[in-house]
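> Sharing a sequence plus its predicted fold:
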Amino acid sequence: MGYNSSCLVSLVVLALIISCNLAPTTAISCTEAIEYLIPCQPYLFGWSGITASCCQGAQSLAIASLSDHRKSVCQCLKQVALSLNVNLDNAKQLPALCKISLPFEIRPHIDCNIRL
């Protein structure tokens, strides 16, 4: 298994662990939120630039995050940012580059209780 494959596996396993710890009534699970961003993995880890498939996934996540359960999505992405070596500058730039609006930033120290 190559480096990219092992990171992808780690990302999915982390999503499953986190989703088990979230409330079961979420409109979008942590696993689903991360699946939307799988095409963004090379960009979020700083391996390459932004792609159209990344932006499509980010747009889908933005739409899904408009639900009443966006706080759980925020908490999920916060845990991923804390647990993996996400390039925080790239994560911060993702919404602008993909021309989307998320109700929160993808960063490890965001307070998911504020304005959500």
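Alright, I've got the coordinates. Keep in mind it's a predicted model, so treat the numbers as computed, not measured.

> contacts and neighbour counts: CA atoms only from here.
Will do.

> longest helix in the chain, by residue count?
The helix spanning the most residues in the chain, taking DSSP state H as the definition, is helix 3-21.

> Which elements pack onto it?
Counting contacts by 3 or more Cα pairs under 8 Å, 6 or more residues apart in numbering; DSSP states H and E, helix 3-21 is packed against helix 30-37, helix 70-83.

> Please compare the first structure with the one that follows:
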Amino acid sequence: MANIKFAVLVTLLALALAAANIRGDATLTCEQVTEWLTPCIPYGVYGGTVAPECCSGIYKLNAAYKSNDDIRAACTCIQDGAAAIPLLDYDRINEIPGLCGTSCPYKVYPSTNCSRCVFTVSMHV
């Protein structure tokens, strides 16, 4: 009886760990993220109107998130890329998802701790 309880406990623990991180490895590459979000740079630097290609890139990025590792890899890529763009306005960058009618699971700032970004599955019934 004790062996059965232990086996059930181990199985439940394994399922909980699998659910916590749906896939263990990032499938997103920084090259993909850069390609999708490059059209957002002019708005981040100069303001004005967000390009439709920028919004399309944000939609693609949001659709590509499948795990914590994906979110964290994208966050780090964006953060590193943003740091290399002179005159980038971080507040303006963080407005873009809302202007595109969507959201982002993290804010992009030099101080953002990407290791704390978490993937959540939203289910609509």
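Nice, I can see it. Keep in mind that this is a model prediction, so the values were computed, not measured.

> TM-score for these two?
The TM-score (TM-score structural alignment, normalised by the length of structure 1) is 0.69; 91 aligned residues with a Cα RMSD of 1.6 Å.

> sorry, back to before: which among the helices and strands packed on helix 3-21 of structure 1 is found nearest to residue 92 of structure 1?
Proximity to residue 92 of structure 1, assessed across the helices and strands packed on helix 3-21 of structure 1 by Cα to Cα, is greatest for helix 70-83 (11.2 Å).

> so where in structure 2 does the next helix or strand after that closest one end up aligned?
Of the helices and strands lying after helix 70-83 of structure 1 in sequence (DSSP states H and E), the nearest is helix 88-97. With the alignment judged by TM-score structural alignment, the segment of structure 2 matched to helix 88-97 of structure 1 spans residues 90-99.

> which outside residues touch that stretch?
Identification of contacts with stretch 90-99 of structure 2 by Cα atoms under 8 Å, 6 or more residues apart in numbering yields 40, 43, 44, 47, 50, 55, 58, 103, 104, 107, 108, 109.

> would TSV of those residues with secondary structure and distance to residue 71 of structure 2 be doable?
Supplementary listing: the contacts of stretch 90-99 of structure 2 in TSV, determined by DSSP: H, G, I helix; E, B strand; the rest coil; distance: Cα to Cα, whole Å:
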residue	secondary structure	distance to residue 71 of structure 2
40	helix	18
43	helix	23
44	helix	21
47	coil	26
50	coil	23
55	helix	18
58	helix	13
103	coil	13
104	coil	10
107	coil	12
108	coil	12
109	coil	15
